[in-house]
Each structure stands twice: as structure tokens, then as C-alpha cells.
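Colleague: mind looking at a prediction? Sequence and model below.
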Amino acid sequence: MKRLMTATLTSLCLAPVAQAEVTRVGFATEPYPPFATLDASGELQGWEVDITRAVCDAAELECEIVTTSWDGLIPALTGDKLDVIAASLSITDQRRETIAFSDKYYQTPAALAGAKGDDLKTTSGGLAGKTLGVQSASIHQAYAQVHFPEAILREYQTQDDANQDLFAGRLDATLADRLIIEQFLDSKEGQLCCEMKATVTQDQETLGEGIGFGVRQADDALRERLNEGIAEIRANGTYDEITARYFDFDIYGEPDT
């Protein structure tokens, strides 16, 4: 999990969300199946898209989906071109210095994949001299910088690009969301080349506290409405109903404490 293709944005003003009739919700243009991808007609679809629409309905927000590049999402939010980020954005203290977050709406672990038979370890120094692919500006890049300092990091705009280079032998390993890794390993290419090496140790400082909606720090009212929407769809069964269409496990993760 990390774009302004805004055909429907032309009629919107750039006023703060408190005065706007439409809440502009930002997703990444880069495909991130099964969370958010463009279908043949150019419409965004996926689990996260459905969940976001359900939260908007529950919060009584009129939401419009806007897409921009992954690394442009936070600048678009702070620049008042978006009101909400809904693009598998992990809740981290570093990001809290710039934006605020809703409560989490899902959480999955990070994992390492590499070529079949390669002896790769997730211990400190276990990837020394190995070329490790990560998505640029992602929590997985931050994790690798802290925990695999002796690895040679190669950044990619999308995780799919990293997966393809792993398949082609241009990488020794890639670090990403475990669910995304599993999907790659289930593909024709993934089955031929690669295997899961390990789920990495959870590190809240770099991997965060789960996935939440990003909002501007001053937008407390919007953040609370999103929290209410998340709580409502969790309580009334909508969350589980949507999730069952995509996954056969509880993607929410451990209950909040």
C-alpha cells in the first residue's frame, strides 16, 4: 500500500471542506488491487473504494473521488485540492507532523518475498548486499531504511513495478504489504520465480498503526464524521458485507485498544 486525473473536478471550488458541498476524496492513480484499480471504463473500483463510499454514506458526506499520483496525495491535501486521502495511507507519527488521521479502517502486516531457494533473512544484516525493491514514499521504504540499512534499496513508483523486477531477476527481494505479496505469488509469474520469505516484525514507528483516512490538521469536524462513519459500518454489518466480497479473512486486524 501509495494522480490528478480529475475529469469530474472542474465544477468544484477550492474552498475548505467545511464550506464545500462536495468532499473530495483522493485515491492514487497507480493500481493497487484489490483495494483500488481503474476498470475498463475508467471508473475506480475495489475494496477500499467500496468501503470509502459506505463511510461517506454513513457520515452523510457527499463524496467525490479524485485521483492523483501516490506521492502527490499529501501535497494535494495540504494544498486544499483534496479534503480526504483514502489510498491505503498508513497512520504514522511522521505523517502526523503534516496531516491528521481518522481511526483505522484496516491493517495488514508487511512481508518479504524473494527468489525461490535464496537464503534471505529478516534479521539485522540479513539482507546485506542484497538489492531490495520498495515502493517510493511508502512505509515499507521507511521500514527498510531502518531495519535493513545494509541492503541496496531500489525505489519504484508502484509495487507492481517492483514485483516485475523481482520476477525478471533484477531484485533479490521486495518488501510490501503481505496481502499484495501473496497476490503476486499467486500469479503466473510469482509462482514461477518467487516465494514468501517472512512476515516482518511489526514496528509501529515505521509501519504505523493501521490504515486511516488522511485529513488536514484543522479539519476536526470532518475527521470526527469519518470516525462516526467507520464505527457505523463496523457496527451495522456493512463493513463485513463488503469485505466478504474481496477477502476470506478479517482485514481489520487486531481490535483497537
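Modeller: That came through, no problem. Worth saying up front: this structure is predicted, and the values here are computed from it rather than measured.
Colleague: make it CA atoms for all contacts and neighbour counts henceforth
Modeller: Will do.
Colleague: does residue 152 touch residue 134 like I think?
Modeller: No - between residue 152 and residue 134 there is no contact, the gap being 10.5 Å when judged by C-alpha atoms under 8 Å.
Colleague: of these two, who's got more company?
Modeller: residue 134 (27 against 18; other C-alpha atoms under 10 Å).
Colleague: give the contact list for that one.
Modeller: 140, 141, 153, 154, 155, 156, 159, 162, 174, 175, 176 (C-alpha atoms under 8 Å, 6 or more residues apart in numbering).
Colleague: residue 153 versus that one, what's the distance?
Modeller: The gap separating residue 134 from residue 153 is 7 Å, by C-alpha to C-alpha, to the nearest Å.
Colleague: go on, residue 122?
Modeller: Counting by C-alpha to C-alpha, the gap from residue 122 to residue 153 is 15 Å.
Colleague: try it against this one:
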Amino acid sequence: MKKSTVMAAAALALGAGLAQAETIRVGTEGAYAPFNSVSESGELVGFDIDIGNAICAEMQVTCEWSTHEWGGIIPALNSGKFDVLLASMAITPERMEKVAFSDPYYFNTMRFAALKDLGLEDATPETLEGMVLGTQAGGVASKVLNQYFPDSEIKLYPKLGEAFLDMESGRLDLVLESKFALADWMNDGVDCCEFVGQDFLLDGTIGAGMAFRKEDADLRDRVNEALATIIENGTYDEIRQKYFEFDIRGKPIAVSELFGD
């Protein structure tokens, strides 16, 4: 066979291979920075996006991204608008009735931030007795404070930003909230406060996972395998360090174990 004919055949085979490359359609919200959002140039960016692209690269498939309104994002998955939902969705028993989830790829923990001047090393009901603790009214953190810290003064605020302002002015000793929200606040030029105590989760909290149609068990297994690989080879942690200075994957203790029943 002539050299030109061989090269043409190889090019044809390569083109056919590219045409047949698998594409996985990935849906996200695009409105939850720094996890998933749309940049000024219209590009999807964030931790979720980078993790999804790394998983697709490991699987040797093409990621095709699309954005969807949060309220209808599970119905959009189940109706076939995309194949994988990657949008920092918390795994809950109610959602598990509708979709299948991957292994958790991070945990949204809660933690205390305290005034540095207090010199606290721990945050327990005993060490915080008599101190003024705050958070947003109606949130999960307010329930934790009311249940486990009866000997502290609890102040609840209509907006979390108001609690942060009282921390900065010294009218609160500690604030309890999502570690991500606290880190975002303290990294914005705030020098009054520091993390204290342990990270914890609400009882029954499983973490954030990628969602799949229940019949797509094979795809879920392949994604789980790719996720495990990028965690093991360090790719996951390289991505994590772009967005967060602290560990977000190790499963922390449950609140009832940390503070007592």
C-alpha cells in the first residue's frame, strides 16, 4: 500500500474515532460561586466545573455542560436533558428516592469562628458557657445553638451579614455557620476572628454528591471510579487548593457525637 494511502486511511480512522468519542452531558446550576457560576465572559467556572472536567478527562470522554434552574434541576435530569447533575447537591433521603447519587465528593461542615482576643482553643457547651453566640435566625446553626448551648447567650439575626458585623464590632463572641460562609467572610479582609473547635455535620448528613437517573447505574459506577482515581493521584487536591485552604472531603464528626445527645 502506498504511503499516501496509509496516511489517508489512518486519518480516516482517527476522524471516525473522534466522531465516536463518548459525550457525557453534565448539568449544573451556574449560580453558586465558588462551586459553579457563570463568568462575565459567559464561561462556566468553579470547583464543581473543574472536578467534573477532571472526571471526564480521567474517563476519556467529553463533558458537555448546561445550566438549569435549581427548582427544576432534578426533573430536568430525570427527563433526559442531561446525564449527570454536578451542582453541589446535598445527598438527602428525600432526594435519594428520586435519583441515585455518587460517593460524596465534599462535605459542607459547620464550625465556630471566635474573636481572636478570646484565645479559645476549643468550642464546647462547657468552654462557651456565658459567652454570646450568634447566627442567622431560622437556619440550621440556630437550631444547634438552641439545642446544645443552653448556658450561652444566643443572638439570632435576620441576615447572616448582620451577625458578621456584630462579630467585627465585638458585640458577639462567636458565630456558628457553614465553614464555607465563614471562610468567605474572613478571607474578605476580616482580621477579628479565627476558626475554633472541630468541624461537624448534622446527624444523618451524607455530603454533596453527583446525581444520576436511577437506571444509569453503570454511568454512576464509572464516575465513582474516576472520582476515586483523581482523589488518589492528587488531581482532586490540586483543584481543591485553588478554591479552599482547608480540607473539604474528610468526613467530620456528627453534632450529637461532638456535643452530646
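Modeller: Yes, it's here. Please read these numbers as outputs of a predicted model, since none were measured by experiment.
Colleague: and the TM-score between these chains?
Modeller: Once superposed, chain against chain, the TM-score is 0.63 (TM-score structural alignment, normalised by the length of the first structure); 216 aligned residues with a C-alpha RMSD of 4.2 Å.
Colleague: and residue 109 of the first structure, how many neighbours?
Modeller: Around residue 109 of the first structure there are 16 residues (other C-alpha under 10 Å).
Colleague: how near is it to residue 86 of the first structure?
Modeller: 18 Å.
Colleague: please apply the same query to residue 207 of the first structure.
Modeller: 17 Å.
Colleague: excluding chain neighbours, what is closest to residue 82 of the first structure?
Modeller: residue 24 (5.1 Å; C-alpha to C-alpha, 6 or more residues apart in numbering).
Colleague: so residue 54 of the first structure sits right up against residue 233, yeah?
Modeller: Yes - the pair residue 54 of the first structure / residue 233 is scored as a contact, 7.1 Å apart, by C-alpha under 8 Å.
Colleague: and residue 122 and residue 153 of the first structure? which has more neighbours close in?
Modeller: Higher neighbour count among residue 122 of the first structure and residue 153: residue 153, with 20 against 16, using other C-alpha under 10 Å.
Colleague: okay, and that one sits in which element?
Modeller: strand 152-156 (DSSP states H and E).
Colleague: can you check residue 246 of the first structure too?
Modeller: Per DSSP H and E, there is no helix or strand for residue 246 of the first structure.
Colleague: residue in the second structure paired with it?
Modeller: Aligned by TM-score structural alignment, residue 246 of the first structure pairs with residue 243 of the second structure.
Colleague: tell me how many other residues surround that match.
Modeller: 12.
Colleague: what of residue 191 of the second structure?
Modeller: 11.
Colleague: now the residue nearest to residue 82 of the first structure, what's its secondary structure?
Modeller: strand (DSSP: H, G, I helix; E, B strand; the rest coil).
Colleague: still on that earlier bit, immediately after the strand holding residue 153 of the first structure, which helix or strand?
Modeller: helix 159-167.
Colleague: elements contacting that following helix?
Modeller: strand 110-115, strand 131-135, strand 173-177, helix 188-193 (3 or more C-alpha pairs under 8 Å, 6 or more residues apart in numbering; DSSP states H and E).
Colleague: reformat the ones you listed as a markdown table; add distance to residue 166 of the first structure.
Modeller: Formatted as a markdown table, those follow (distance: least, C-alpha to C-alpha, whole Å):
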| stretch | distance to residue 166 of the first structure |
| --- | --- |
| strand 110-115 | 7 |
| strand 131-135 | 8 |
| strand 173-177 | 6 |
| helix 188-193 | 8 |
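Colleague: may I see the buried residues of stretch 43-50 of the first structure?
Modeller: Residues 44, 46, 47, 48, 49, 50 are the ones in stretch 43-50 of the first structure that count as buried (16 or more other C-alpha atoms under 10 Å).
Colleague: kindly report the same for stretch 30-42 of the second structure.
Modeller: Buried, per 16+ other C-alpha under 10 Å, within stretch 30-42 of the second structure: 30, 31, 34, 35, 36, 37, 38.
Colleague: what is the end-to-end distance of that stretch?
Modeller: Stretch 30-42 of the second structure: ends 10 Å apart by C-alpha to C-alpha.
Colleague: equivalent analysis for stretch 12-25 of the second structure, please.
Modeller: 26 Å.
Colleague: buried residues, it. List them.
Modeller: 24, 25.
Colleague: how about the helices of the stretch 51-200 of the second structure, start to end?
Modeller: Here the stretch 51-200 of the second structure has its helices, by DSSP state H, counting those that start in this stretch, at 73-78, 93-96, 140-148, 160-168, 179-186.
Colleague: the last one vs strand 110-115, what angle?
Modeller: This means helix 179-186 of the second structure. 30 degrees (axes from the mean of the first three to the mean of the last three C-alpha atoms, to 10 degrees).
Colleague: give me the contacts around helix 179-186 of the second structure.
Modeller: 108, 109, 110, 111, 113, 164, 193, 194, 199.
Colleague: nearest to residue 21 of the second structure, out of the helices of the stretch 51-200 of the second structure?
Modeller: Among the helices of the stretch 51-200 of the second structure, helix 73-78 comes nearest to residue 21 of the second structure, with 21.9 Å by C-alpha to C-alpha.
Colleague: quick one: average offset of the closest one versus the first structure, please.
Modeller: Once superposed with the first structure, the aligned residues differ from helix 73-78 of the second structure by a mean of 2.1 Å; criterion: mean C-alpha distance after the TM-score superposition for the first structure.
Colleague: by contact count, what packs against that helix?
Modeller: Using 3+ C-alpha pairs under 8 Å, 6+ apart: helix 73-78 of the second structure touches strand 84-90.
Colleague: pull the distance from the strand it packs on to the chain's centre.
Modeller: 9 Å (C-alpha atoms, centre = their mean, to the nearest Å).
Colleague: same deal with stretch 243-257 of the first structure?
Modeller: Worked out by C-alpha atoms, centre = their mean, stretch 243-257 of the first structure lies 15 Å from the chain centre.
Colleague: check stretch 225-244 of the first structure too.
Modeller: When C-alpha coordinates are averaged (C-alpha atoms, centre = their mean), stretch 225-244 of the first structure and its chain have centres 18 Å apart.
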